[in-house]
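>>> sequence first, then the predicted structure:
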Amino acid sequence: MADFVTIERGLGPDGRVAVVRFDRGDGINALSPQAMRELTDAARSFEDDTKTTAVVLTGTAKAFSAGFDLKNEELRARNTMDTGTLRHHLKLGPRLTKAWYDMEQVTIAAIEGFCVGGGIALAVALDFRIMARDAHIRVPEIGLGINMSWQTVPRMLHLIGPARTKQAVILADQRITAERAYEWGLVEQVAEPGKAFDTAYSFAESVAAQPPLPVLMTKQTVNRLTGALDDLTSHMEMDQYALALKTDDRVEGVAAFLEKRKPRFKGR
């Protein structure tokens, strides 16, 4: 039984819309291992669902997701894991985003508040993103001494191009506003504050009103053509991440974040 994720099916035209709600009850929707496993299971639950055409993924009114839960004990234990155990544990995130990316149904993220790190990794694995005007996106991984992974870089590259992807990922402290995200092509629509879900749901209804089979086949064709080389270009992400975890800069980045101060990186 899921504690953080609920699924509603049979909504919209001919019952072809479903809604997945992610709410950890912590105010920020941080991605703990349990949350990642539940969200992965939610995506996989649609594998044999031939009734649903469109799925809306939404967080809370305050946050889509703050990303990786740096205070979670299971995740903090990565610092002491042997390499084999660590590589296995690092599959949690890529497995989550791949499960959502591989879904046959058309997927729409409804973003309120903030969408940070692993949150944006999840959002760009979906087909469309609807963002509230007062919401923001941030990619903090490099500022924490690690690389951005979970196949996020190639997916962002397809959406916004090389220069914008570098800007979003490298400038880790930079907030990307909804207007800028729309201008870049990172989100498809900007909604009024508090209306991201309603707008996303209306979009899902429009998708669900189309003939289901051509919709699903079109999505599959576009995804296969666009992401044909994604596995090749990102195959070293996990090992790069594991290597970065062992650096002094990673220790400093996390310590600075938790202590709410500027990090002092030394390139080692």
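Received it, and whenever you're ready, just let me know what you need.
>>> contacts, neighbours, all on C-alpha from now
Will do.
>>> can you pull out the strands in the protein?
Along the chain, the stretches classed as strands by DSSP state E are 5-11, 17-22, 30-31, 54-58, 67-68, 106-111, 114-116, 128-132, 136-138, 176-177, 189-191.
>>> which of these sits closest to G253?
strand 67-68 (13.9 Å; Cα to Cα).
>>> neighbouring contacts of the closest one?
When contacts are defined by Cα atoms under 8 Å, 6 or more residues apart in numbering, strand 67-68 is touched by residues 29-32, 115-120.
>>> same check on stretch 163-178?
Residues contacting stretch 163-178 (Cα under 8 Å, 6+ apart): 131-143, 148, 153, 156-157, 184, 187, 190.
>>> ok, back up a step: mind putting the strands of the chain in CSV, mean neighbour count and distance to D48 included?
Formatted as CSV, the strands of the chain follow (neighbours: other Cα atoms under 10 Å; distance: least, Cα to Cα, whole Å):
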stretch, mean neighbour count, distance to D48
strand 5-11, 15, 13
strand 17-22, 23, 14
strand 30-31, 24, 26
strand 54-58, 27, 14
strand 67-68, 22, 29
strand 106-111, 28, 15
strand 114-116, 28, 29
strand 128-132, 27, 22
strand 136-138, 24, 33
strand 176-177, 18, 37
strand 189-191, 21, 30
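>>> let's bring in a second one:
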Amino acid sequence: MKIDEILNQGWQHFNLSLDNKILTVQLDTKGFERNDFDASVIDELRQLGVLLHRNIDINVVLLCGRSDVFSFGSDPKAFKLRFSPETMLERRHDVMPGADMAEAWSKIEAITIAAIDGRCRGAASVLSVACDFRIMGEGVEFFFPEVPNGMILGWGAIPRLVELAGPSRTKQMILFGEFLSATICEKWGLADEIAPAGESHIVAQRWAEKVTNLPPLAVRMTKEAIDTYSTALHASAAVADRNRYLVAGHIRAGLLK
């Protein structure tokens, strides 16, 4: 699908703009003050990732939120709905879209950059680590609240975090669920540059312009080679990841003891 067709799809939960082969995706989840995700937001982001997979009309996808908040991640109300269907098969089906969304974004051939300001929580943090680079503004609160709330972190995030930060730091950030500052994120390999508060998009735009001035075929082939080497075991981890997420969700919902 050509980029003009993608731009005119009538997306409900983000705004798209294109300039110099840089596609900016600004999260604007209607009805959610904090850019929360629900099933429809996740599905649209998955659809967009799939459509952009091998698109050659773009060199960079720049994902951002607002200057005061990237996203609070999954809407807590959506959690109960995931485990309301009667059969285990139906429930398993209902927890798949988040992992599919993150995987779709990780497979986009163009370079992907997340520009993060304010709070970035849970599902939104998972989406950001599926991108190639992360630019964080000062004052960022980046965290994964799942384990302290009786869940496990899913959606393929664990192997990606281990790749970025190493096993010990991944355990720290997931088990404790504490806010990570932009400085800590940079030290741990989660942030590639720190911007002034509210200006992550400006710095990310500079990164995007550097990328789009490079030979696009060489960029795509290099990204593919690096990702292939570094994520060779991710697929096997993702299968177990989805099943663990399902079981843990049932325990938290009181469906298993």
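In hand now; what should we look at? Since we're looking at a predicted model, the values are computed, not measured.
>>> returning to what we had before: so how do I select the buried members of the contacts of stretch 163-178 of structure 1 in PyMOL?
Typed into PyMOL, the line below selects the buried ones among the contacts of stretch 163-178 of structure 1, using 16 or more other Cα atoms under 10 Å:
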select buried, resi 131+132+133+134+135+136+137+138+139+140+141+142+143+148+153+156+184+187+190
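>>> from the centroid of structure 2, which residue is nearest?
L127 (0.5 Å; Cα atoms, centre = their mean).
>>> counterpart of that residue in structure 1?
Counting by TM-score structural alignment, L127 of structure 2 lines up with L122 in structure 1.
>>> wait, its match sits on T97?
Yes - counting by Cα atoms under 8 Å, T97 is a contact partner of L122 of structure 1 at 5.3 Å.
>>> from the contacts of stretch 163-178 of structure 1, which land in helices?
Mapping these onto helices (DSSP state H) picks out 153, 156-157, 184.
>>> got these as a markdown table, with distance to S202 of structure 1 columns?
Formatted as a markdown table, these follow (distance: Cα to Cα, whole Å):
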| residue | distance to S202 of structure 1 |
| --- | --- |
| V153 | 29 |
| M156 | 25 |
| L157 | 27 |
| W184 | 23 |
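>>> and the two most separated of these?
Farthest-apart pair in those is V153 and W184; separation 14.8 Å (Cα to Cα).
>>> starting from D23 of structure 1, give me the distance back to E188 of structure 1.
24 Å (Cα to Cα, to the nearest Å).
>>> more neighbours: which of the two?
The neighbour count for E188 of structure 1 versus D23, taken as other Cα atoms under 10 Å, is higher for D23 (22 against 15).
>>> can you tell me what that one aligns to in structure 2?
Under the alignment (TM-score structural alignment), D23 of structure 1 pairs with D28 in structure 2.
>>> on that earlier part again, and the strands of structure 1: which comes nearest K246 of structure 1?
Closest of those to K246 of structure 1 is strand 67-68, at 17.5 Å (criterion: Cα to Cα).
>>> which part of structure 2 matches that closest one?
The aligned range for strand 67-68 of structure 1 in structure 2 is 73-74, by TM-score structural alignment.
>>> what about the matching stretch, distance to the chain center?
Remark: stretch 73-74 of structure 2 is offset 10 Å from the chain centroid, using Cα atoms, centre = their mean, to the nearest Å.
>>> and if you look at stretch 198-215 of structure 2?
The answer for stretch 198-215 of structure 2 is 18 Å, by Cα atoms, centre = their mean.
>>> contact partners of that stretch?
Residues contacting stretch 198-215 of structure 2 (Cα under 8 Å, 6+ apart): 20-22, 59-60, 62, 64, 67-68, 111, 113-118, 135-138, 194-195, 219.
>>> cool, and stretch 78-89 of structure 2?
Residues outside stretch 78-89 of structure 2 that contact it (Cα under 8 Å, 6+ apart): 38-39, 91, 94-95, 249-250, 253.
>>> helices of the stretch 151-268 of structure 1, residue ranges please.
Applying DSSP state H, counting those that start in this stretch to the stretch 151-268 of structure 1 gives helices spanning 152-170, 178-184, 196-208, 212-226, 230-233, 237-245, 248-259.
>>> what range does the third one cover in structure 2?
Counting by TM-score structural alignment, helix 196-208 of structure 1 lines up with residues 200-212 of structure 2.
>>> please apply the same query to the longest one.
Under TM-score structural alignment, the match for helix 152-170 of structure 1 in structure 2 covers residues 157-175.
>>> now do the same end-to-end measure for that stretch.
For stretch 157-175 of structure 2, the first-to-last residue distance is 13 Å (Cα to Cα).
>>> from the middle of its chain, how far away would that stretch be?
The answer for stretch 157-175 of structure 2 is 15 Å, by Cα atoms, centre = their mean.
>>> now the counterpart of M88 of structure 2 in structure 1: how far from L122 of structure 1?
Alignment note: M88 of structure 2 maps to T83 in structure 1; criterion TM-score structural alignment. Noted for T83 of structure 1: a distance of 25 Å to L122 of structure 1, by Cα to Cα.
>>> same question, Q189 of structure 1
The separation that Q189 of structure 1 has from L122 of structure 1, given Cα to Cα, amounts to 17 Å.
>>> and if you look at A18 of structure 1?
Relative to L122 of structure 1, and taking Cα to Cα, A18 of structure 1 is found at 18 Å.
>>> with D231 of structure 1 instead?
16 Å.
>>> how about R268 of structure 1?
Computed as Cα to Cα, the R268 of structure 1 to L122 of structure 1 distance reads 30 Å.
>>> buried stuff in stretch 248-256 of structure 2?
For stretch 248-256 of structure 2, burial by neighbour count (16+ other Cα under 10 Å) applies to 248-250, 253.
>>> quick one: neighbours of the residue mapped onto W100 of structure 1 from structure 2, just the number.
Using TM-score structural alignment, the partner of W100 of structure 1 in structure 2 is W105. As a burial measure, W105 of structure 2 scores 27 neighbours (other Cα under 10 Å).
>>> where's W105 of structure 2 relative to P215 of structure 2, distance?
Counting by Cα to Cα, the gap from W105 of structure 2 to P215 of structure 2 is 22 Å.
>>> check contacts around the nearest residue to D100 of structure 2 once chain neighbours are set aside.
Nearest residue to D100 of structure 2 in three dimensions, chain neighbours excluded: R46, at 6.5 Å (Cα to Cα, 6 or more residues apart in numbering). If you count contacts by Cα under 8 Å, 6+ apart, R46 of structure 2 has them with 97, 100-102, 104-105.
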